[in-house]
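>>> coords below, sequence missing:
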């Protein structure tokens, strides 16, 4: 079974970052189990889009940006599309990297205390650098399988410790409701799970693992299994957070602190381990995704050890460590990244569905009717999500 696990585990690790854990924490504390359906919907949407990206990557043996460039014949539209992709992902990932490293840092604080907290970002940055510099794709895959397993175990145990009510969980999963004031939280849950850069990352990573059309079934299994496990982790955070009767919990670290009086040090340590694993995996995948996107957009055809490929991920990693170490909060950059991602998600979803419907690109492996119906529904939903996130950032609501 584990031999079949591939790029899907890196995709799951990428979307379960500190942002996802914080959004899930707020959802659980504020609305209990009521928004579990939104996470379930997000996971299904992620599975559908990531399967399309993986299928496209295996059939074409190219990155998503490469395929888009080849199929957009109008020079100006092609240039604008590539500029938006580069801007959203390179600048966005650089802006969010400080938060990824910060999440891993909070995990270390929960485990080892705050005495050496100022050194934690450097330790995290060095660990991420070493894994990316000395590791190969296969080595990263193995590391991520361990980290995802550790994260899953930690958050599942944390959720079980809170003694959840099974009937209420099932109701939250399968009976959608929108409690007053929950709309932005629903948008946050979907936005941190259905991540645009993961589509580019997945299409490129499958080339490292699989070369034949006979591997499509394995890739689909890998996608469903890995992302499903990632969704379970996110749901466990919501369930754990629902046990805390406090509106003062605003982050994953607050959740760890809030669980301690109720369930002792055990919950705090499990939460710390899970948060560290979530932070370190996102700290690695965000720079890696940026490097793959740059590779495709500029047509480098660079390998994992190519200096141009390395230069991109090193830059993203250094920016993250620098911002966090000096307490810099690049609010304007993050706002730009949020607006760019709000534009990018529906645009890339449209382009992806279009590409996997083209016979000259996919041949007999293009979308069937069912896949198209589900794909178009997700495109419409991502358009709504993108517009709402832009309106929110620009303060127009």
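That came through, no problem. The structure presented is a predicted model; accordingly, all values stated were derived computationally and were not measured.
>>> Every contact and neighbour count from this point should use C-alpha atoms.
Noted.
>>> From residue 40, how far off is residue 325?
From residue 325 across to residue 40, the span is 36 Å (Cα to Cα, to the nearest Å).
>>> meant to ask about residue 33
Counting by Cα to Cα, the gap from residue 33 to residue 40 is 12 Å.
>>> likewise residue 13?
Taking Cα to Cα, one finds residue 13 at 17 Å from residue 40.
>>> Between those two, tell me which one has more neighbours.
Neighbour count, other Cα atoms under 10 Å: between residue 13 and residue 40, residue 13 has more, with 28 against 21.
>>> Scan the chain for its longest helix.
For the chain, the longest helix by residue count, based on DSSP state H, is helix 265-297.
>>> Tell me which residues of the very next helix or strand once past that helix come out buried.
With elements assigned by DSSP states H and E, the helix or strand that comes after helix 265-297 is helix 307-325. In terms of neighbour count (16 or more other Cα atoms under 10 Å), helix 307-325 has its buried residues at 308-310, 312-314, 316-321, 323-325.
>>> okay, now the one to match up with it:
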């Protein structure tokens, strides 16, 4: 018996090591989630409302994990990209609508995130933001189009781990109020916080993350037999790493920053005199790392879906996909010349992505409960998925209402038009499911 114990312990340790080394696809999604847009929402929420929105931060990690689990399950069961599955079971128009949803959300985010990275790089190096932005676009295009998914996954793991360490280190030198933090776990939505709440949740439950997961798993060659590793991958990336990242940033901001009009780089600079220069530099390094990690994952999403819709390969071995990938990376360069304060822009594009997310979630839930999935989805997973769908839909509705309340201009009008299209499609999909269920009863 005594001889068996070390062997059993060794086997368990080897199993854990195997799972840790085997992780990957969910970390690409986690790299996108743990980006500067999420960071902007967290910093602004903490600075403007202290600890009041901590419950949204915790909810976002749980909701993001569940959304990725559902997307992962669909990908494993069908062993196809989500666009191909939608087209096969719903038709071409639904597939094109999903592609358009992702291109709009990811395209807007791409420009603003590159602007953020260029701003941070310019602050650190003294080189102009425009030159920094162009250089980063070239690096992005060369890295992704040249080395493909393996490069993306390795970069995602390293950058997410580094960003989490940076912000947890910042948290260690910041005085947190435990009592106020505990009160922030009680759900409440202060006046004027709807867009920030949508931004925080949108960082974890986003149309880009939901739709790209089937493609990253295909790049890994995963199938239904890898379900255990895939679940471990999702939980470790979204719930643990992303959850720690989000809570650490929010607590830093809520504890020492108090300025509703705080700027992105200003947040880092404000930490210096308050809690020491180490926190300022850790904050800047974390922001830069978050921007780099998000750009990599965000860049591959539209090419994945477009190539799948056109029947092309979704790896760099297919020259057409590689051209899509390099082109989308290079098209992000103009983002460095947008100008203006990026904090508000980041929150806005994240909330815009939230508008397109309920439609993607509805598609995943519909397909998981259709003949497309050879195995039934548990009632618990369905209930959780519907809950995430309803929460994201409510936050998206509040965001659109707030945009329109300020007057319908070019930006708010575009947001409204986008919201109407995806809302009509989502209602139509729900009606289709109900009719099919009634017809089969």
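That came through, no problem. Everything quoted here is computed from the prediction, not taken from an experiment.
>>> which residues in the second structure does the longest helix of the first structure match up with?
Helix 265-297 of the first structure lines up with residues 277-309 of the second structure when matched by TM-score structural alignment.
>>> with the first structure superposed, average distance for the matching stretch?
Overlaying the first structure shows stretch 277-309 of the second structure at a mean distance of 1.1 Å from the equivalent residues (mean Cα distance after the TM-score superposition for the first structure).
>>> Name the residues of that stretch that come out as buried.
Within stretch 277-309 of the second structure, the residues scored as buried using 16+ other Cα under 10 Å are 279-309.
>>> Quick check: the counterpart of residue 333 of the second structure in the first structure vs residue 125 of the first structure, distance?
Residue correspondence to the first structure (TM-score structural alignment): residue 333 of the second structure is matched to residue 321. Note on residue 321 of the first structure: its distance to residue 125 of the first structure, by Cα to Cα, is 6 Å.
>>> okay, and the common contacts of these two?
Taking Cα atoms under 8 Å, 6 or more residues apart in numbering as the contact rule, residue 321 of the first structure and residue 125 both touch residue 101.
>>> Which residue of the first structure sits opposite residue 258 of the second structure in the alignment?
Residue 258 of the second structure maps onto residue 246 in the first structure, with residues paired by TM-score structural alignment.
>>> ok, now residue 47 of the second structure?
Using TM-score structural alignment, residue 47 of the second structure sits opposite residue 29 in the first structure.
>>> Which other helices and strands does the host helix or strand of residue 420 of the second structure contact?
Element membership of residue 420 of the second structure, judged by DSSP H and E, is helix 410-440. For helix 410-440 of the second structure, the packing partners by 3 or more Cα pairs under 8 Å, 6 or more residues apart in numbering; DSSP states H and E come out as helix 342-368, helix 379-405.
>>> In the second structure, which residues correspond to stretch 38-56 of the first structure?
Mapped onto the second structure using TM-score structural alignment, stretch 38-56 of the first structure covers residues 56-74.
>>> likewise stretch 131-141 of the first structure?
Taking TM-score structural alignment, stretch 131-141 of the first structure hits residues 143-153 over in the second structure.
>>> contact partners of that stretch?
Under Cα under 8 Å, 6+ apart, the answer for stretch 143-153 of the second structure is 24-25, 27-28, 216, 219, 296-297, 315-316, 322-323, 325-326.
>>> try 10 Å
23-29, 31, 137, 139-142, 155-156, 159, 216, 219-220, 293, 296-297, 299-300, 314-317, 319, 321-327, 329 (Cα atoms under 10 Å, 6 or more residues apart in numbering).
>>> Which residues are in contact with residue 44 of the first structure?
38, 50, 194, 224, 227-228, 231, 374, 378.
>>> Let me know the angle separating the helix holding residue 420 of the second structure from helix 379-405.
150 degrees (axes from the mean of the first three to the mean of the last three Cα atoms, to 10 degrees).
>>> So which bits of helix 410-440 of the second structure are buried?
Applying 16+ other Cα under 10 Å to helix 410-440 of the second structure flags 412, 415-416, 418-419, 422-423, 425-426, 429-430, 433 as buried.
>>> what do you get for stretch 249-265 of the second structure?
Buried positions in stretch 249-265 of the second structure, judged by neighbour count with 16+ other Cα under 10 Å: 249-259, 262-265.
>>> That stretch: how far from the chain's middle?
Its chain's C-alpha centre lies 21 Å from the corresponding centre of stretch 249-265 of the second structure when counted by Cα atoms, centre = their mean, to the nearest Å.
>>> And for stretch 333-341 of the first structure?
16 Å.
>>> List of residues touching it?
Contact with stretch 333-341 of the first structure is made by 84-96, 191, 195-197, 331-332, 342-344, 347-348, 386-394, as judged by Cα under 10 Å, 6+ apart.
>>> The residues you listed, buried ones only, as a ChimeraX selection?
Selecting only the buried entries of the contacts of stretch 333-341 of the first structure in ChimeraX, with 16+ other Cα under 10 Å as the criterion:
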select :84,85,86,87,88,89,90,91,92,93,94,95,96,191,195,196,197,342,343,344,347,348,386,388,389,390
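>>> Now for residue 52 of the second structure, how many residues are close by?
Look at residue 52 of the second structure: counted by other Cα under 10 Å, it has 23 neighbours.
>>> Okay, and residue 124 of the first structure sits in which element?
Per DSSP H and E: helix 120-134 holds residue 124 of the first structure.
>>> Could you list the buried residues of that helix?
Residues of helix 120-134 of the first structure classed as buried by neighbour count (16+ other Cα under 10 Å): 120-122, 124-125, 128-129, 132.
>>> Contacts only, for residue 195 of the first structure.
By Cα under 10 Å, 6+ apart, the residues touching residue 195 of the first structure are 11, 14-15, 46, 49-50, 341, 344-345.
>>> how about it, what's its match in the second structure?
Mapped onto the second structure by TM-score structural alignment, residue 195 of the first structure lines up with residue 206.
>>> check which helix or strand covers the equivalent of residue 86 of the second structure over in the first structure.
Mapped onto the first structure by TM-score structural alignment, residue 86 of the second structure lines up with residue 68. If you go by DSSP H and E, residue 68 of the first structure is part of helix 64-71.
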